[in-house]
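# Output the structure for:
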Amino acid sequence: MDLSRTLPPHPIEHLPAAPAQLQVHSEDFEDNGPLPKSAGFGFGNTSPQLSWSGAPEGTKSYLLVCHDPDAPVLGGFTHWAVMGLPADVTSLPAGAGEFGRHFGEGAVTLENDFGTKDYGGAAPPEGDAPHRYVFTVWALDTDRTGLDGSTSVAKAQFSTLGNVLARGHLTGTYEQ
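You can find the predicted model right below:
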């Protein structure tokens, strides 16, 4: 199958502007640089180290989402999402996305598009152009969203739109 296509714009361009900016960093890759091989689905399936700073006063929790907008399906592909990360959690070590990981009181790992509640590694089709993996962190003014682990990633993002204090992202690339 020929996977040639025009890739979509960066997904952050389609989000409403956030009141403030978070700085998101990784010890494992630079912004717009390649993810480590171990972040791939068949090569360790290890989520990269992430940290963020610049949360405004009043931050009570974070929402983290890793999304591949370049997957050859409608709407892209979500690889990882954690809702309700406590305000004092501002970094995650490599491998934090493993199944069953506890991130603190109130934090919930949501089901990704693989159908699992963990980090699903980068998995662009072999021969496809490099895919972008966008790690986005939202600082929220609430730790009580009323949502639980059965919530879809899209619903978590939509339901917290009115609670966003700041947002930041870091983009990695991966190819087979």
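# switch to C-alpha atoms for all contacts and neighbour counts from now on
Noted.
# Report the buried residues of stretch 17-25.
With burial defined by 16 or more other C-alpha atoms under 10 Å, the residues of stretch 17-25 counted as buried are 21-22, 24-25.
# can you check stretch 73-90 too?
77-87, 90.
# export the residues you listed to TSV and tack on secondary structure and distance to residue 139?
Output for the buried residues of stretch 73-90, formatted as TSV (DSSP: H, G, I helix; E, B strand; the rest coil; distance: C-alpha to C-alpha, whole Å):
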residue	secondary structure	distance to residue 139
77	strand	22
78	strand	19
79	strand	20
80	strand	17
81	strand	14
82	strand	12
83	strand	11
84	strand	10
85	strand	9
86	strand	10
87	coil	8
90	coil	10
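# Let's compare: structure for the following, please.
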Amino acid sequence: MAILHYFEFLLGRLLYPIRGHDSRQIIHCPAFKDLAQPNMTLEATDIGPSGSKLPLSCTCKAEDGRGALPKLCWTAPNSREEVKEYVLLCEDLDPPIPFIVFHHGLLWAIPASTNKAEPKDIAPGEHAKISRQTVAGWRFVPNVRGTPYVGAGAPLGHGKHRYVFTIIALSESLKFQAPETASKKEIKRAMEGKVIGWAQWTGVFEKPWPH
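I've put the predicted structure just below:
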């Protein structure tokens, strides 16, 4: 097992320069062209200010091996338009693959009356693989593990990764003919002309050497 850890570490060091794909994050897609600056607040008060280290319970080093969503809360946007729906996204900006950001969670159809997200909200519903709905009734786009959310999991040796959580307020609800198959690309396109607010909070994680 130790040999695998050394191999992962050496590969991580080799690929260390490949990181910092900030220009690929969602706020740089066309849907945000008229709202370049955030006009909301997003906080993870149990952890600290943006840029804080994620606790192990929110990472791949959690007891369940998956990691929990940090408890997040947000304010409504400073906008004349009424919020109809929220979208919540978590992106890893530093994966060791050129020009790629990984989404760890992409949740949409979050009611306008909602101002927080907790792990219980994003647990997969009874028929989540088909409906792509959480127990709270929110929709999700599956991550690489096919789940609504998976915690931080930077490769050993690749240094610190930034996990950027973005809350997005929309003036219209997203509608798809088949919402259970909506992709990240389709959601980004559907948000165009509807974004009236957004904010970000960043958590940082560097995978520790296994005991």
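# where does the TM-score land?
The TM-score (TM-score structural alignment, normalised by the length of structure 1) is 0.87; 173 aligned residues with a C-alpha RMSD of 2.1 Å.
# sorry, back to before: got the buried residues of stretch 17-25 of structure 1 as CSV, with distance to residue 100 of structure 1 and secondary structure columns?
Putting the buried residues of stretch 17-25 of structure 1 into CSV (distance: C-alpha to C-alpha, whole Å; DSSP: H, G, I helix; E, B strand; the rest coil) gives the following:
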residue, distance to residue 100 of structure 1, secondary structure
21, 30, strand
22, 27, coil
24, 24, strand
25, 24, strand
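# Let me know the closest of those residues to residue 174 of structure 1.
Of all the buried residues of stretch 17-25 of structure 1, residue 174 of structure 1 sits closest to residue 25, with 17.2 Å by C-alpha to C-alpha.
# how far away is the aligned residue in structure 2 for that closest one from residue 14 of structure 2?
Counting by TM-score structural alignment, residue 25 of structure 1 corresponds to residue 43 in structure 2. As judged by C-alpha to C-alpha, to the nearest Å, residue 43 of structure 2 and residue 14 of structure 2 stand 34 Å apart.
# show me where structure 2 has helices.
Taking DSSP state H as the criterion, structure 2 contains helices spanning 2-14, 128-131, 184-190.
# helices or strands up against the last one?
I take that to be helix 184-190 of structure 2. The contact analysis (3 or more C-alpha pairs under 8 Å, 6 or more residues apart in numbering; DSSP states H and E) places helix 184-190 of structure 2 against no helix or strand.
# check the fit of that helix onto structure 1 and give the mean distance.
Helix 184-190 of structure 2 differs from its equivalent in structure 1 by a mean of 1.9 Å after superposition (mean C-alpha distance after the TM-score superposition for structure 1).
# just to revisit the earlier point, select, out of the helices of structure 2, the one closest to residue 52 of structure 2.
Per C-alpha to C-alpha, nearest to residue 52 of structure 2 of the helices of structure 2: helix 2-14, 22.3 Å.
# who touches that closest one?
The contact list for helix 2-14 of structure 2, computed with C-alpha atoms under 8 Å, 6 or more residues apart in numbering, reads 96, 155-159, 210.
# now, which of the residues you listed sits nearest residue 129 of structure 2?
residue 155 (27.2 Å).
# which residues touch the aligned partner of residue 90 of structure 1 in structure 2?
Under the alignment (TM-score structural alignment), residue 90 of structure 1 pairs with residue 115 of structure 2. Counting by C-alpha under 8 Å, 6+ apart, residue 115 of structure 2 makes contact with 73-76.
# Make sure residue 87 of structure 1 is actually in contact with residue 58.
No. Contact between residue 87 of structure 1 and residue 58 fails when scored by C-alpha atoms under 8 Å: they sit 9.1 Å apart.
# ok, and the closest non-adjacent residue to the residue nearest the centre of structure 2?
Nearest to the mean C-alpha position of structure 2, by C-alpha atoms, centre = their mean, lies residue 90 at 0.9 Å. Nearest non-adjacent residue to residue 90 of structure 2, counting by C-alpha to C-alpha, 6 or more residues apart in numbering: residue 165, 4.3 Å away.
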